[in-house]
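J.: I'd like to go over a predicted model; first the sequence, then the structure.
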Amino acid sequence: MSLSSVFHIAGSGMSAQSTRLNTISSNIANAETVSSSIDQTYRARHPVFATMFQENLNGAQGQASLFADQDQAGAGVQVMGIIEDQSELQPRYEPNHPSANADGYVFYPNVNVVEEMADMISASRAFQTNVEMMNTAKQMMQRVLSLGQ
């Protein structure tokens, strides 16, 4: 693995954490939206990541190999998709709510704001770690170039 591949790996990590932060912010923004139907209620979304291996970068650009050789070094991270959380929604009996159904229930999303905030802190720290890794690699390359002076 060359020092220059560090930038690609850190960049893919930053992109993945950015996607994670976007889904978290979408979840928090919709945490208090209501609906009278289970089918129309917002469901929490979560990104799915997979490791990209060097063979995926050189050959087929398709799905990341999840069962690659254990000796092979990773070449970054890939966002495989964003899935909806299928856990139960929160029905609340609020017969005076304008969105209440015939039985007087409204359905709130399955978003736990405390959990989302903890995920947000984790994602922002992971993003910052990737930034620091890129800065360290840049400093190392600058020092290598200054050796010849």
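T.: Good, I have the coordinates.

J.: contacts and neighbour counts: CA atoms only from here.
T.: OK.

J.: which parts of stretch 32-43 are buried?
T.: Buried positions in stretch 32-43, judged by neighbour count with 16 or more other Cα atoms under 10 Å: 34-36, 38, 41-43.

J.: actually stretch 102-112, not the one I typed
T.: Those buried within stretch 102-112 under the rule 16+ other Cα under 10 Å are 104-111.

J.: can you tell me which of those are in strands?
T.: Residues of those located in strands (DSSP state E): 105-108.

J.: Looking at those residues, which is nearest Ala29?
T.: Using Cα to Cα, Tyr108 comes nearest to Ala29 of those, at 12.6 Å.

J.: Which elements pack onto whichever helix in the chain runs longest?
T.: Secondary structure of the chain read by DSSP state H shows that its longest helix is helix 113-146. If contacts are counted by 3 or more Cα pairs under 8 Å, 6 or more residues apart in numbering; DSSP states H and E, helix 113-146 sits against helix 5-29.

J.: who's in contact with the helix it packs on?
T.: 44-47, 49, 75-79, 111, 113, 116, 119-120, 123-124, 126-127, 130-131, 133-134, 137 (Cα atoms under 8 Å, 6 or more residues apart in numbering).

J.: and the direction of it versus that of helix 113-146, what angle?
T.: Put simply, helix 5-29 runs at 160 degrees to helix 113-146, going by axes from the mean of the first three to the mean of the last three Cα atoms, to 10 degrees.

J.: try this one next to it:
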Amino acid sequence: MSLSNVFGIAGSAMNAQTIRLNTTASNMANAESISSSVDETYRARKPVFSVQQVDPLADNEFGVAAGKGVQVLGIVESQAELRKEYSPEHPMADEQGFIYYPNVNVVEEMADMISASRSFQINTEILNTAKQMLQQTISLGQ
């Protein structure tokens, strides 16, 4: 793998973490939204990542195919149970007197946000290090 591949790999990782931060922000923004039915209630969303494979036949010296970055396969909705609360006086209550809250765990979302932010920072450092290494390589020829 050449040093120039680092930019594409780190860039794809930063893009993936940006999507992760956006879905986390959406989940946090909707954490306390109320609905009168299960079908209309917001459900937590999570991005699904995968390795972008190079040629699987082109193994490196360790006998493992190297990846060329991260790809986002999609965003899936959580199938966890919704929070159901009995509140017959609430204007959005259904016929049985229940209101429904999303299945967003705010503590889990905060941990996810910190993890995504930290991963983004690490990839920024990788880009800076690769840039410095290339600059030093260029200055060797002078």
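T.: Cool, got the structure. Note that the structure is predicted; figures quoted are calculated from it, not measured.

J.: re the thing from before, tell me which residues of the longest helix of structure 1 are tucked away?
T.: Going by neighbour count (16+ other Cα under 10 Å), the buried part of helix 113-146 of structure 1 is 116, 120, 123-124, 126-127, 130-131, 133-134, 137-138.

J.: just stretch 80-89 of structure 2 next, same as before
T.: Across stretch 80-89 of structure 2, burial judged by 16+ other Cα under 10 Å covers 82, 84.

J.: rewinding a little: most widely separated two among the buried residues of stretch 32-43 of structure 1?
T.: Maximum pairwise distance in the buried residues of stretch 32-43 of structure 1, criterion Cα to Cα, is 13.9 Å, between Ser36 and Arg43.

J.: Check which residues of the longest strand along structure 1 are buried.
T.: Identified as the longest strand of structure 1 according to DSSP E is strand 74-84. For strand 74-84 of structure 1, the buried set under the neighbour-count rule, 16+ other Cα under 10 Å, comprises 75-79.

J.: and Ile99 of structure 2, what pairs with it in structure 1?
T.: In structure 1, the residue paired with Ile99 of structure 2 according to TM-score structural alignment is Val106.

J.: residues touching its match, list them.
T.: 34-37, 91-94, 97, 99-100.

J.: The same query, at a cut-off of 6 Å, please.
T.: Counting by Cα atoms under 6 Å, 6 or more residues apart in numbering, Val106 of structure 1 makes contact with 35-36, 91-92, 100.

J.: For Met80 of structure 1, see how far away it is.
T.: Distance of Val106 of structure 1 to Met80 of structure 1, computed by Cα to Cα, to the nearest Å: 33 Å.

J.: what's the answer for Ala50 of structure 1, then?
T.: Using Cα to Cα, Ala50 of structure 1 is found at 6 Å from Met80 of structure 1.

J.: Equivalent analysis for Asn110 of structure 1, please.
T.: To Met80 of structure 1, Asn110 of structure 1 is 22 Å away according to Cα to Cα.

J.: what residue is smack in the middle of structure 2?
T.: Centroid-nearest residue in structure 2: Arg20, 2.2 Å away (criterion: Cα atoms, centre = their mean).

J.: ok, it to Tyr100 of structure 2 distance?
T.: Counting by Cα to Cα - Arg20 of structure 2 and Tyr100 of structure 2 are separated by 25 Å.

J.: Tell me how many other residues surround Leu140 of structure 2.
T.: 8 (other Cα atoms under 10 Å).

J.: Give me the aligned partner of it over in structure 1.
T.: Leu140 of structure 2 maps onto Leu147 in structure 1, by TM-score structural alignment.

J.: and what of Val64 of structure 2?
T.: Aligned counterpart of Val64 of structure 2 in structure 1: Asp71 (TM-score structural alignment).

J.: gap between its match and Glu55 of structure 1?
T.: Separation of Asp71 of structure 1 from Glu55 of structure 1 (Cα to Cα): 12 Å.

J.: And those two? Which one has more around it.
T.: Shown here are Asp71 of structure 1 and Glu55; by other Cα under 10 Å, Glu55 has more neighbours (16 against 6).

J.: Great, nothing more from me.
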